[in-house]
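**Q** only the shape, not the letters, is given here:
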C-alpha cells in the first residue's frame, strides 16, 4: 500500500549571490556556512537580511527512508518551490522545474538509500523577468523559497496514478482512473471504485479489468448512477468519499481516496447556472499573503480568512493571481465557498504573447493546475489571463490555445479571462464568461459611474455572454479618517465601493462582482519595479492618470476590506450590506 512521509522541518540554507554553488558542487556537500530555515517557508520572513533578497539560494536536508518502503516506487513531491528549482539526491541530479505555485515530483527509486542517510539538495532561483510567469510587474510580493510541503510517496510498482471524477446533478458519475506500471512485464489488474456518503455508508461500487503495458499507463472509465444524490451547495457543502482500489489476483496493491462533491456549473444566455439555477457572484479576491507567514499560511489561518469572507456575505473567493495551496481549496470545499483559480498569466504585453516559449510556459502551469485541482467541487472557474493585451492578434492566438487545452483537461468548469481592452478585446469569444477589471475613479479622475459605463460597452459588444465585474477597488490606510472623504481615507474607500456597487448592481445582465481585495497585501518596492509602471502606463492609456494614487504606501496594496492584520475598515459594513443585496437579488431571480 502507499505510504507518505513529510520532510517538513528545519533544513540547512544558504544564499548563493555569486552563483558558485554548482561549480563548487554544493549538491554533493553543503558548505559550512549554512544556517537553518524552516521548510515550508518563505526565506524573506525567516531572517531580516533576506527580506528583499531575490536570487539563488540552496536548501539541504538529511533524511532516512524506513525499511517498509523497500522494493517500492518512491517519489519526492514538492507542492511549490518559487520560482525555478533544481534538485539533487545523494549527489545525483533529479531534474528541474519552472514555476512557483504548482506541484512537481521526481522518481527517486533508483537513487534513494534505504536504512542510510540521504542528502537532498535544492537550488532555488527566485528572480523574475519579462520571460517568466509571473512577470516582475505583477504587483504582489515575490515570496521565495520552498514555500509549501515536501513529502515522500511510496507505492507499489503498479499503482493508481490519477483519478478524475465528473458529476451530474441527476446522479450520473463518471470516474476515469489511470494506472501506471513500472514493472518489466505487462500487468493485468482490477480497478474498483467505491463511493461512500458522509455517514461512511457505501452507496455505489463498480469494478473493471485493466491491462497495463510495461513502463506505461492505462485508463479505464467507470460509470455510476446514484439515486437521490446529495448535491454540493454553498449552504450544504456535502462531500462524498471516492475510494479507488487496484487489485492483483484479488489482493489490493494500491488504494487512493478523494473527496467528491456532486454539482454542475454552466451558462444559459447571460446567466451563470449552478446546479441548474441562476446565481449571482459576489466575491472577493485573495492573495496568499500574511504578515507573519507570507505565502506559507497555516490552514487554520486560511480558514479564518474564509470565515471573514463568509461574514461579508461573499460567495466566491478569487485566488489571485496564481494557484494557491491545495489546503486552501480543501477549506473552500468544506466551508462552502465558490473559487475562481488562476494561472499567473498576468499583464503580458504583445511581444510576450507572441513568444512561443511564454505560451508553452502558460500551458505547463495551466496543465499542472488543472491536473492537481480538477476534482474539487468548490472550483467553478478557471481564470486564464489577467489584463493582458489580448486585443492583439498574438494575444488572440495565445488565448485560443489556452482555452483549447483547458477544455481538453477539464470540460466541467467555466473559463474566464479579464481583458485589458474591454470592448476591443479579441479573445472574449473563446471563454465562457467575460471578466471586466477597471479601477476608474481611483487611478484616474473619472466619476464613480465610469465602471458601469465600461460594463455597458462590453455588454453591447458581446450581448449574449455572461459578464462578471471581476476587479475594482480603492486604497485606504487603516485608521486614516477624513470628514471630507479624501483619497486614502477609510471614508473615501467606503464611498467608492458604495457608489460603484449601487450603480452596477442595477444592471440585470451582470452576473456579479468581485471586489479587490479581501485584505491589504505586501507588494514589491515600486522604484525597483519598472515593468509595473510601464504596464500601468499601457493600461491607463487615453485616460488622465493620477500618479499619486499609483503609489504603494509602506509597500502595500491597501485596497483591502480589512488590513493586513485582518482588522475591518469602514468599508467592511458597506460590502456586507452590498453583498446581502446581491444575495437577495439571486433569491428573487430564482423565485421568478
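**A** Cool, the structure landed. Since the model is a prediction, treat every value here as computed from it, not as a measurement.
**Q** please count neighbours and contacts with C-alpha atoms only from this point.
**A** OK.
**Q** so what's the most far-flung residue of the chain relative to its centre closest to, chain neighbours aside?
**A** If you look at how far each residue of the chain sits from its centre, by CA atoms, centre = their mean, the farthest one is residue 249, at 40.6 Å. Distances taken as CA to CA, 6 or more residues apart in numbering place residue 189 nearest to residue 249, at 7.7 Å, with adjacent residues excluded.
**Q** wait, that neighbour sits on residue 209?
**A** Yes - using CA atoms under 8 Å, residue 189 is in contact with residue 209, at 5.9 Å.
**Q** who's more crowded, those two?
**A** Between residue 189 and residue 209, residue 189 has the larger neighbour count (other CA atoms under 10 Å), namely 22 against 13.
**Q** the structure to be compared is supplied as follows:
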C-alpha cells in the first residue's frame, strides 16, 4: 500500500501501549500520544554479491560480518561505492504485549530499488521503485518482546526497471542512466499503531472565484477492525496566521477491513493567496472519531490557495502573467548520496532560493518531503517527474514498464498531491516519445493523471525537439505545454542556432507555451574545468537573453545546481566521477558561474543617488523597480522590504532603516538620511531587498568619496552590483 508521507498521525486510543514504546524504542514523543514510532537507528547491514541470503536463511537469522548503521543509508558511498546487486538490512525492536491488539503497520519512506521485507522470518511484501513511500500490515507477524525485520534490496537496473538501461544510448555502448545508483534504505522507517480505523490520506482541491475560495477535500478512511463501523470525520482549516477560519464534518460507514471515502467542503471568503516568492500556507486538520466520540486518528496537510493557468501561451499565477527561472538539483552529495538528511536538503535549497529560483522540475524522480515543503513555503513552482530517462520505443511500448510507470506516478501523486508548489506532472525525459509507441505511452500516462489529479497540467521533457532537423512531433500537441531540453552551445548545436530554433518552435506549435526544462553547458565540451565554467557563464547569459525575447517561453530551468555522480558525461578517460555541470561543485564550492547566474536572474533592480549639501553628505535616495512582464524572470512582488545601512570609513554605523515595499508593480522610491559626517567623510551604503520568505531578491552597495563626487544636490553613484 502506498503511504503519503505528509500527514501527522495521532491515535489516542493506542496511548496505553505507546507509553511503553516511548521507553523501549527511545523515541521522543511529546506526551507519547503520536502513533508514529521511529525505527531509524541501530540497523545492521551487509552486501550479498552471491545473492545467497535467502537460501542461507538470513530472513530468520542475522548473518555474520554485518556492520552497524542508521537509516537513511546508502551503501554506494565508501568501500561499496560502485556496488550493484543485492544487500541486506536487519533490525531488532521490542513490542509490548499491550500493543498487539492494535493495527500495526511498518512503513518505508523510500528504498532503492527493489525490496523484499520479512518480519520474524515471514515475508510480508515488497516494492519496486526508489523514491516513494510504502508500507505493510505487520501486526499478525509480531509478538510480545523482541521482533526482527530483514530487508533485501537490489539496485541493479534492467530493461524494464525505472530508472533502467538507457536503450536510446545502446549504440554508444554505455547504457547507464545519468546519475548514481544509490542502493539502500534511503529515507525514514517507522511503525504506526491504530485502533478501529485510520485516515489513509486526504486529497485537497481549491478553486478561486469572486474573491472567495472553495476548498473540497476527499478523505480516505480504512476500517482496520473486525466489525463494520460508523465514524464521524471533522475538519478545520487553519490560516497562515494560525487562526481557525472554517470547519466541516460528515459521517462515514466502512465495512470491516474495507476502505471508504467522504467529501468535505469549506468556503474561505477572503483567502490569503499563495504566490510566487510568497508561500502562504493553510492547514487542513482532520479528525476521525468513533461513534462514542473517541478520536481514532488525526491528519494535518498543508495547502495553498492559488490559481495557476496557461492562456495564450503564457503562464498566469492568480491572474497575473509570470516568467520564471530556476535550477535543477540531484539528491546527491559525497557525504550522503541519495540518503539525504534534512540539513543537507535545507542548506542546498536555501542556496537555490538565493539564486532566485521560482520554477524547477526539480529533477528526474519523486522528491523528499523536505524539498516539497521548502518549495511550498518559498513560493517555488515544481514539475515533478518519474525517472523514465532515455528509454527506447521498445521500452515505452512494454506493458510491464507502462504498468510500473503508472504505479510510480500514482504513488507520487497520492503522496505529494496536496503540495501547493506542484502545478504539473512530467511523465518521462529524453525518451522516444515522438515515436508511435512513445506517443501511446505519453497518452496513457496523461490519461491516468487527468483522471486522478484533474486540476494539474501534464507534460514531459524532450531533447529531440531541439536537435536538427527540427520537425513537428504530433505528441507535443497532446500535452498541456511543451518542456524542451535545449543545449545550444553543446549537444543541440551552436549557441547562435537557438534563434532559428525558437522561430521554428513559434511556427510549429503556435498554441503551446514552452518551458526550457534544461539548458546549460556541460564541462566535457571544454578542455578543463576553468574554461568550462567560463563558457558556462557566457552561455547562460546568451541563451537567457534569447529566451527572453520570445514571449511564449514561460520559464527556463538551468541544468544544474551542483555536480553529481555518474558513469556518463565525464572527462575523457573517466568511467565514474562527478559530472561538471553545476554552478557549484559536488562539495558546494561556488564557481564564477554561480555569481553570473545570480546576477542575471534577479527579479528587480535597485539604484541609488547621493544627497549632498554644503555641509557634506546627508543621505541618499533609492529606487526599487520590478521588471515588466516581458522580462525573464518577472512576476508580481508584494510584501517585500528594503533594508539599508550606512557606515563611515572607520566601519562605524551612521544610520540604518527599512522601507516596506507593498507592491512593486510600480517603482518605489524612498530616502535615508543621517547627521552630516563632515565634508571629507567617505560612506559605504548597503541596500538589500528581502522577500516575504526572507530571501534576498536584490540590492546594491555604493561608496561615496568626497574628492570625486562634487557638491551637487543629487548625483548618480555608479552603483556596484554585489
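**A** Structure's in. What do you need? Note that the structure is predicted; figures quoted are calculated from it, not measured.
**Q** mind checking the TM-score on these two?
**A** Aligned and superposed, the two chains score 0.90 in TM-score terms (TM-score structural alignment, normalised by the length of structure 1); 562 aligned residues with a CA RMSD of 2.3 Å.
**Q** quick one: end-to-end distance for stretch 153-160 of structure 1.
**A** 12 Å (CA to CA, to the nearest Å).
**Q** chain center to that stretch, what's the gap?
**A** Centroid displacement of stretch 153-160 of structure 1 relative to its chain, using CA atoms, centre = their mean, to the nearest Å, is 27 Å.
**Q** and that stretch, which stretch of structure 2?
**A** Counting by TM-score structural alignment, stretch 153-160 of structure 1 falls onto residues 192-199 of structure 2.
**Q** identify the residues contacting the matching stretch?
**A** Stretch 192-199 of structure 2 has contacts (CA atoms under 8 Å, 6 or more residues apart in numbering) with 11, 13-14, 35-37, 99, 101-107, 219-225, 288, 296-299.
**Q** and if you look at stretch 16-27 of structure 1?
**A** 55, 56, 57, 58, 88, 89, 90, 91, 120, 121, 122.
**Q** which part of structure 2 lines up with that stretch?
**A** Using TM-score structural alignment, stretch 16-27 of structure 1 pairs with 48-59 in structure 2.
**Q** what's near enough to touch the alignment partner in structure 2 of residue 405 of structure 1?
**A** Matched to structure 2 by TM-score structural alignment, residue 405 of structure 1 sits across from residue 448. Contacts for residue 448 of structure 2 (CA under 8 Å, 6+ apart) come out as residue 406.
**Q** my read is residue 448 of structure 2 is in a strand, agree?
**A** No - using DSSP: H, G, I helix; E, B strand; the rest coil, the secondary structure at residue 448 of structure 2 is helix, not a strand.
**Q** how close does it get to residue 244 of structure 2?
**A** Counting by CA to CA - residue 448 of structure 2 and residue 244 of structure 2 are separated by 35 Å.
**Q** please apply the same query to residue 579 of structure 2.
**A** For residue 579 of structure 2 relative to residue 244 of structure 2 (CA to CA), the value is 49 Å.
**Q** between the two, which is the more surrounded one?
**A** When residue 579 of structure 2 and residue 244 are compared on other CA under 10 Å, the one with more neighbours turns out to be residue 579, at 23 against 14.
**Q** other SSEs contacting the helix ranked longest in structure 1?
**A** In structure 1, taking DSSP state H as the definition, the longest helix is helix 571-591. Taking 3 or more CA pairs under 8 Å, 6 or more residues apart in numbering; DSSP states H and E as contact, the helices and strands that helix 571-591 of structure 1 lies on are strand 277-279, strand 281-286, helix 490-504.
**Q** return the most buried member of these.
**A** Highest mean neighbour count of those: strand 281-286, a mean of 26 (counted as mean count of other CA atoms under 10 Å).
**Q** post-alignment, it versus structure 2, mean distance?
**A** Here strand 281-286 of structure 1, set against structure 2 after superposition, deviates by a mean of 1.0 Å using mean CA distance after the TM-score superposition for structure 1.
**Q** thought residue 131 was touching residue 531 of structure 1, still the case?
**A** No - with contacts counted by CA under 8 Å, residue 531 of structure 1 stays clear of residue 131, the gap being 11.9 Å.
**Q** ok, those two, which is more surrounded?
**A** residue 531 (18 against 14).
**Q** now the element after the one helix or strand the more buried one maps to, going C-ward?
**A** Element membership for residue 531 of structure 1 (DSSP states H and E) is helix 530-539. Using DSSP H and E, the helix or strand that follows helix 530-539 of structure 1 in sequence is strand 556-557.
**Q** what's that next one aligned against in structure 2?
**A** Under TM-score structural alignment, the match for strand 556-557 of structure 1 is residues 578-579.
**Q** post-alignment, that stretch versus structure 1, mean distance?
**A** With mean CA distance after the TM-score superposition for structure 1, stretch 578-579 of structure 2 averages 1.5 Å from its match.
**Q** show me what residue 354 of structure 1 aligns to in structure 2.
**A** Match for residue 354 of structure 1 (TM-score structural alignment): residue 397.
**Q** give me the neighbour count for its match.
**A** 16.
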